[in-house]
Structure formats: structure tokens, C-alpha cells
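Undergrad: Predicted model, plus sequence, below.
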Amino acid sequence: MRIDVRRIGGFGAMVCAGIMLSGAASAQVKLIEQAGFPAPDLTNIMNLIADKAGFLKGEGLEVEVRFSTGGPQATQITASGGADIGEVTLEPLIEGYDKGIRGKLFFAEYTRLIYHIAVPADSSIQSIADLKGKKIGVTNMGSASLVVARSALRKSNVPIEADMFRPVGFGDGAVAALRSGQVQALSMWTSAYGSMMKAGMALRFLYHPTVAEIGNGGYFASDKTLAEKRDSLIRFGRAHAKATVFLLENPEAALRMHWKYNPASKPAGTDEEAIKRGMIEMNALLSQYSIERHSDKRYGFTDMDGVRTYIGLFTEEGVISRPVQAQDIATNDLLDEINKFDEAKVRELARSWK
């Protein structure tokens, strides 16, 4: 594994690190993945499993993961040819289409919307309607989670006041704002809540009434890369489908794998105490990867009707002026080939992983 720090010219922003996955022989196909998050925390778990469980190597791939300040930057870099694959959410594709972004999500990593509202577990707020007159914390005023929350409020007939949303950052800052009463709720994403829960914050969640079960992120490639590197993308998708099976079969093994290569992330205390706290965060993430809610059980499946509904939300909220066509930003065309693997064999590997 190689870690290096680099500056991406033209974007003027620091890409925190690049990790070479698989340490493979020169005969293997090399791909660059631009992740839409800044560091290899638990959000990076699928990349780690795909590498360390040997799934990338088995597909003849060597993948370098580079990290970004966020999804929009990762989308721009990937769409412009600076990376083969972007690990991003749908929002930069929806908002970027009119600005020339051309490419598609070819493997859906998430099977439900990662954005939802959280309140303290003992809060009197029981529904979105109860948020009338309350303050809601967001990481920043440009966050997609704010757009989703605003839509949820409208659909629940809650008046949106001028100062209803307040930027509170995330992590300790968000927890402090919630505990102090500066805000009564948060609108963020699954992994952000997971880290708060690991730190001891008990939360309860309120979901959007119409888009909560729509997956909104995964692996994206430009139209040019989809045409020129189709076989490599299929093999990449297959490695990540196997990683999904592994994670769902043995999340504790995946957590220990994460700690092995990111030791600073392991909670203090005995191993038993660390596992208990770590699994709080891990369990918060698992539901966003499960395929059980889908009628189509292929790993990586994108619900195209759901994408149309999600695009409609961004139109209704005035984020985009012209609706984007779902087939212009997502595709299931590679999934039949991606899902050609022995799932039982992967499950057995996960169960026996040491």
C-alpha cells in the first residue's frame, strides 16, 4: 500500500491522499478512483475490503484511490478524465449535467438515501411535522442534506423560516450544538451520524416521506471511460459487489480490517470495548448497503424510477431549472456481467476471515 499527497492542478484544492490498492504485478490493469471524501475513514470500507480480501487482484486490477474535498470535486476530476472512476453521490451529477458533466453511475453502492434528519433519542420531536418552529443544524449551507431536509419539511407542510437552518459543522461541533439546544435537530448523512453514535450520542431518525428508500451514491465513470474501459469497469464493479457481500456477511471482520490499516481509528479501551463502540458506527452504515429492500437483487442496482423522483426533488427545490433524464446520469447496463460470481464462496471467505 502506498500513500502520497498531491495537489490537483486546476482545482486549487488539496487531495489528501492516494492509496494504491492490491500491490499487484505490472500485468494487472491500473485504474484511478477519485473518492468523494477527504480521508480513509469507515466510508472507505468497500475499497479496503475489495483490496485486502483479494477481490481486486482476482479481477486483474490495481486501483489507486485518491481522496477529495467532496463529491463535486471528485465528479469534476472524473468527468474530465483525471480519474477512471469516481465514488460520489448523485447530486453532483444532477446539478452538473447542465454544466457539461457527462458520465453515469454504473454501480450503486448505497441502496437507500444517506441523507436524513436526526434528533436526540429522548427528544419530544416524533415526526417531521414536529419540526415546526425548530432549528436544524447542517454542516454548511450548501449541503445536499439541506436540500433534502427542506423538501421533507415542505412535503410535511412545515413552514420553512429564514433562520431555520444553521451551519454547525459536523462531529463534535454538531453534537455540541444539539446538546446545548442551539439546534433541535440535525440534517446530515449516515456516516456522520455513525461517528456521533460511536462517541456516545444517542440519536433517533426522521426520514424523507418519498425518497428515503432511493439509493443516491456509488461508482461513476465518464461516458468516454464507459465506452473505452467497459471490461475494466465490470471487473471493478464485480470486486465491489464481492466486497458488499463480505461486509454484510461479517461486519466485525470488516471493522477489524479497517482498524488494522487505520489503527488510529480504533477506540480506546479493551478489545471488547473497542468492538462494542466500533460496531455502533458500523451497524449504522450497514442498512445503506443491504439489497433486501429491492425487488432486483443484483448488487449495484440503481432504481431508475427512484432516480427520476430524486431529480424531481431538485427541480422542485429550485436547485436545477431543467430536469435531467435519469438515463443520462445512471445505468444498469453492466450489472449482469458484474454479478457473475459465486456469492456463496464469498460468504464463506467472510465467515472464516481472521
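TA: Nice, I can see it.
Undergrad: When you work out contacts or count neighbours from here on, use the C-alpha atoms and nothing else.
TA: Noted.
Undergrad: what about the strands in the stretch 1-150 of the chain?
TA: For the stretch 1-150 of the chain, the strands defined by DSSP state E, counting those that start in this stretch occupy 3-8, 13-21, 29-35, 61-67, 85-89, 103-108, 115-120, 136-138.
Undergrad: Nearest to residue 192 among these would be which one?
TA: Closest approach to residue 192 among those (C-alpha to C-alpha): strand 115-120, 9.9 Å.
Undergrad: Now do the strands in the stretch 251-354 of the chain.
TA: Under the criterion DSSP E, counting those that start in this stretch, strands are not mapped anywhere in the stretch 251-354 of the chain.
Undergrad: if we can go back for a sec, export the strands of the stretch 1-150 of the chain as TSV, with columns for mean neighbour count and distance to residue 263.
TA: Formatted as TSV, those follow (neighbours: other C-alpha atoms under 10 Å; distance: least, C-alpha to C-alpha, whole Å):
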stretch	mean neighbour count	distance to residue 263
strand 3-8	12	15
strand 13-21	20	16
strand 29-35	22	21
strand 61-67	25	19
strand 85-89	28	23
strand 103-108	27	29
strand 115-120	23	28
strand 136-138	26	29
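Undergrad: got another, please set it beside the one above:
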Amino acid sequence: MFGKLKCSTAVFLAAGGLMLAHVANAADKVVYALTTSNISVGNAAQSSIPVGMEYWKNEGLDVGVIGLAGTMLGVQQIATGAVQFATAGPEAVLIARQKGLPIVAVYVMSTPIYETVVTDDNIKSFKDLKGATIGLPEMASGSLPYARSAVKDAGLDPDKDVKFISVGLGSSAANAIRQKEIAAWSVWDTGVAALENSGFKFTKIDPPWLSKMPGNVIITHEDMVKNHPDVVVKFLRGLAKATVFSLANPEATVRNHWEMYPATKPQEMTPQTFADSLHIYESRASRMVKAPGRKWGENVDAEWGNILLYSVESLGDADTMRASYTNQFIDEVNDFDEEAVIAEAKASKW
């Protein structure tokens, strides 16, 4: 039982409305939220693969995967105990900690996933966006604190020199770009890849320091870390195995995702539509590759320190930063036969 975190229902936002998920036995069943309403093939390693390959089930967990509209909503749901794990941007974690929310990052999924793209060749950097409007997928997304910091780093005032608006993803974002409602789009990698598939030619204007920060992280409640470390290890080890599988066999990963999320499968299957789906998958997978000498999920102090260095927000000091994440589970999370998972992936019939 999760004690303080146990709840009879988990309230979450999906498909544009409120839904309820019963949490029957919290020791076995957990709810995991991806903080996007569009769980695309790019999210396969953290959604369809650990379920389809039964990595979580084999760890003794029954994991329900849901989508939430934005990082800050995921943070709130973790803080209230409505969900047990969620994805988040690292800056959003630090902002939440400054507000006293009891959340902690326990695993780094990738290098930074956010990008800012433009179609106007006259825009070379954030400095050229003075007086412009920057589009976001959602105002609650982790791309907002990143974009605000990039604006500040360019010598502009993010509260006065630019305007931020929500334009969504896919067709709604495409319309905003075509109609020049926005001069730049700050979004995550898979969103950019999807519009590239529809013919957009983008230029990325991200500052060089972005690559020196942690990317997408997994967060949980402090009480989970303290009272249920075994559940945390099992959940994260399932993610690590799924990441290894997906990197070893991208084609099988995409096909499995279609099976579990049929709405993401192209209506017409052709070599081109399959290639487009792989492009979306690879836009995220390229950021999930483990750096030499690093363990799956490992936090690096220097990367988190760069957030304090460049953020426009007030995020506290180094001690506050270090309390926002932990590596205490990483050795156990990495305790599996990686080569066996790779062999399993290459032998997959998907």
C-alpha cells in the first residue's frame, strides 16, 4: 500500500476531458503520466514497449499509462498522489521545488527534447525575436521555461520583449506558422518531426547551452522514494529495458506502438508513411542513447547546475538543486542483462 499516496481514484486529463482511473492495490498498480496529450511513436520507449514487452509486468507491476496536457499538470498530479510517476522537464522540477511541492527526479530519460524552430531565414537566433510571438504546444508545457530562459540569454526580457501563446501541435501549429501568427515555435522534438513530415523546412535557433542540460526526466513523490523504493526501482528498470529494446529495433518499436495506440498508425500504409513514422521515432530516440561511461537514467550534477546558470526563474541555490534529484536507484535500475534485451529486440516478430 502506498499509505499517504494511496488514493481510490486518480484524476487526469486525456482526450480533452476528465477521466477516472481506479488505483486498486497501490503496491501492485501504479499510474504513470506522460505529460503530453499526443503519445506518438516517439514516446514508444516509455509507453508501448514496456507494456507490450511486459517489462513492468515481469517486475511485478501493473502500470497504467495516461497522457496529461503539460508538465505542470503532471507535477501537480504527482504532488497530490493522483499519479505515481510522470515525465517532466528539469526546470519545471526546480520551479516546483521552489514552490514547496514534494517531487523529485529519479531518472533522466534523454538529453534535452525541446527545440525552437523558425521558417523565416532572417531569424538567426533568439535575439531576432524581439517584438515577436513564440508559439508553444501548451502554456503548461516544459517548453515555456526553456524558451523564457533562451530569450533572457539573448539579452531580451521574456516578460516584455516577446509574447508566448499556445498553438498546440500538428495541424493547429502548422496553421499558426503558415498564417504567421507566430515567428518561432518552441516545442519538443517529435512535434517538430511531425511537421517536417508534412513538408515544413525548419531552422533551429537553440542556444548552445541547451545540450549541456539534462533532458526529459521521470519524477515521483518524495514519499515514494522514502516508503516504496522497491516500486521505484522496478518501474525505472522496466523503462531502462524498454529503452534498450527500442534503440535495438526501431522498426519493431514503431509497429508495436501502432498496435497499442492504433490512432497513431497512418491511415494509408506505404513505404513513405512508415519512413515518416520512423522519423518521428528517431527524433526522440537519438536523444535517448546512453553516453559512454554513463548509466541508464543517471543524473549529472554539472548538467543540473547549468539550469541554475541560465534559467530566468529563481530556482534556489546548489543545495536546493541537488535535493531535486537522486541517483540512489540507478545501480539497481541498471542491474539487468542488456545484451539479452538487445537479442530479444532483434528477434522480435513485430
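TA: All right, it came through fine. Note that the coordinates shown come from a computational prediction; the quantities given were computed from them, not determined experimentally.
Undergrad: May I have the TM-score of the superposed chains?
TA: Here the TM-score for the pair of chains, by TM-score structural alignment, normalised by the length of structure 2, is 0.83; 333 aligned residues with a C-alpha RMSD of 2.9 Å.
Undergrad: In a markdown table, list the strands of the stretch 1-150 of structure 1 along with distance to residue 236 of structure 1.
TA: What follows is the strands of the stretch 1-150 of structure 1, written out as a markdown table (distance: least, C-alpha to C-alpha, whole Å):
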| stretch | distance to residue 236 of structure 1 |
| --- | --- |
| strand 3-8 | 21 |
| strand 13-21 | 12 |
| strand 29-35 | 9 |
| strand 61-67 | 7 |
| strand 85-89 | 9 |
| strand 103-108 | 9 |
| strand 115-120 | 26 |
| strand 136-138 | 34 |
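Undergrad: Indicate which one of those is closest to residue 191 of structure 1.
TA: Closest among the strands of the stretch 1-150 of structure 1, using C-alpha to C-alpha: strand 115-120, at 9.7 Å.
Undergrad: Can you spell out which helices and strands pack onto the closest one?
TA: Applying 3 or more C-alpha pairs under 8 Å, 6 or more residues apart in numbering; DSSP states H and E, one finds that strand 115-120 of structure 1 makes contact with helix 144-155, strand 185-189, helix 190-198, strand 203-206.
Undergrad: closest one to residue 349 of structure 1 among the ones you listed?
TA: It is, among these and with distance given as C-alpha to C-alpha, helix 190-198, at 26.0 Å.
Undergrad: how about the closest one: buried residues?
TA: 190, 191, 192, 193, 194, 195, 196, 197, 198 (16 or more other C-alpha atoms under 10 Å).
Undergrad: for stretch 207-226 of structure 1, same thing?
TA: Across stretch 207-226 of structure 1, burial judged by 16+ other C-alpha under 10 Å covers 207-208, 211-223, 225-226.
Undergrad: now do stretch 118-125 of structure 2
TA: The neighbour-count check on stretch 118-125 of structure 2 (16+ other C-alpha under 10 Å) flags 118, 119, 123, 125 as buried.
Undergrad: Over to stretch 152-163 of structure 2?
TA: Neighbour counts over stretch 152-163 of structure 2 (16+ other C-alpha under 10 Å) mark 152, 153, 154, 156, 158, 162 as buried.
Undergrad: if we can go back for a sec, wait, which of the strands of the stretch 1-150 of structure 1 is closest to residue 53 of structure 1?
TA: Nearest of those to residue 53 of structure 1, taken as C-alpha to C-alpha: strand 13-21 at 11.0 Å.
Undergrad: which outside residues touch that closest one?
TA: Strand 13-21 of structure 1 has contacts (C-alpha atoms under 8 Å, 6 or more residues apart in numbering) with 1-8, 38-39, 48, 51, 62-69.
Undergrad: at 7 Å what do you get?
TA: Contacts with strand 13-21 of structure 1, where a contact means C-alpha atoms under 7 Å, 6 or more residues apart in numbering, come from 1-8, 38-39, 51, 62-69.
Undergrad: now do stretch 138-146 of structure 1
TA: Here stretch 138-146 of structure 1 makes contact (C-alpha under 7 Å, 6+ apart) with 115, 165, 166, 167, 168, 169, 170, 186, 187, 188.
Undergrad: Give the burial count for the last one, as a bare number.
TA: When you say that, I think you mean residue 188 of structure 1. 27 (other C-alpha atoms under 10 Å).
Undergrad: which residues does it contact?
TA: Per C-alpha under 7 Å, 6+ apart, neighbours of residue 188 of structure 1: 115, 116, 117, 138, 145.
Undergrad: Check the second one too.
TA: Neighbouring residues of residue 165 of structure 1 by C-alpha under 7 Å, 6+ apart: 135, 136, 137, 138.
Undergrad: what does the third one align to in structure 2?
TA: Across the two structures, residue 137 of structure 1 finds its equivalent in residue 135 of structure 2, going by TM-score structural alignment.
Undergrad: doesn't residue 180 make contact with that match?
TA: No. Assessed by C-alpha atoms under 7 Å, residue 135 of structure 2 is found out of contact with residue 180, at 10.5 Å.
Undergrad: Pull up the distance across stretch 121-138 of structure 2, start to finish.
TA: Distance across stretch 121-138 of structure 2, first residue to last, is 25 Å (C-alpha to C-alpha, to the nearest Å).
Undergrad: for it, the distance to its chain's centre please.
TA: Taking the mean C-alpha point of stretch 121-138 of structure 2 and that of its whole chain, the gap between them comes to 23 Å (C-alpha atoms, centre = their mean, to the nearest Å).
Undergrad: next one: stretch 282-291 of structure 1
TA: With C-alpha atoms, centre = their mean as the basis, stretch 282-291 of structure 1 stands 11 Å off its chain's centre.
Undergrad: What are the buried residues along it?
TA: Buried residues in stretch 282-291 of structure 1, counted by 16+ other C-alpha under 10 Å: 282, 284, 285, 287, 288, 289, 290, 291.
Undergrad: Start and end of it, how far apart?
TA: 17 Å.
Undergrad: now swap in stretch 89-100 of structure 1 and tell me
TA: 17 Å.
Undergrad: could you measure the closest residue to residue 116 of structure 2 other than its chain neighbours against residue 199 of structure 2, distance?
TA: Distances taken as C-alpha to C-alpha, 6 or more residues apart in numbering place residue 186 nearest to residue 116 of structure 2, at 4.2 Å, with adjacent residues excluded. To residue 199 of structure 2, residue 186 of structure 2 is 18 Å away according to C-alpha to C-alpha.
Undergrad: wait, isn't residue 238 of structure 2 in contact with residue 50?
TA: Yes. With contact defined as C-alpha under 7 Å, residue 238 of structure 2 reaches residue 50; the gap is 6.0 Å.
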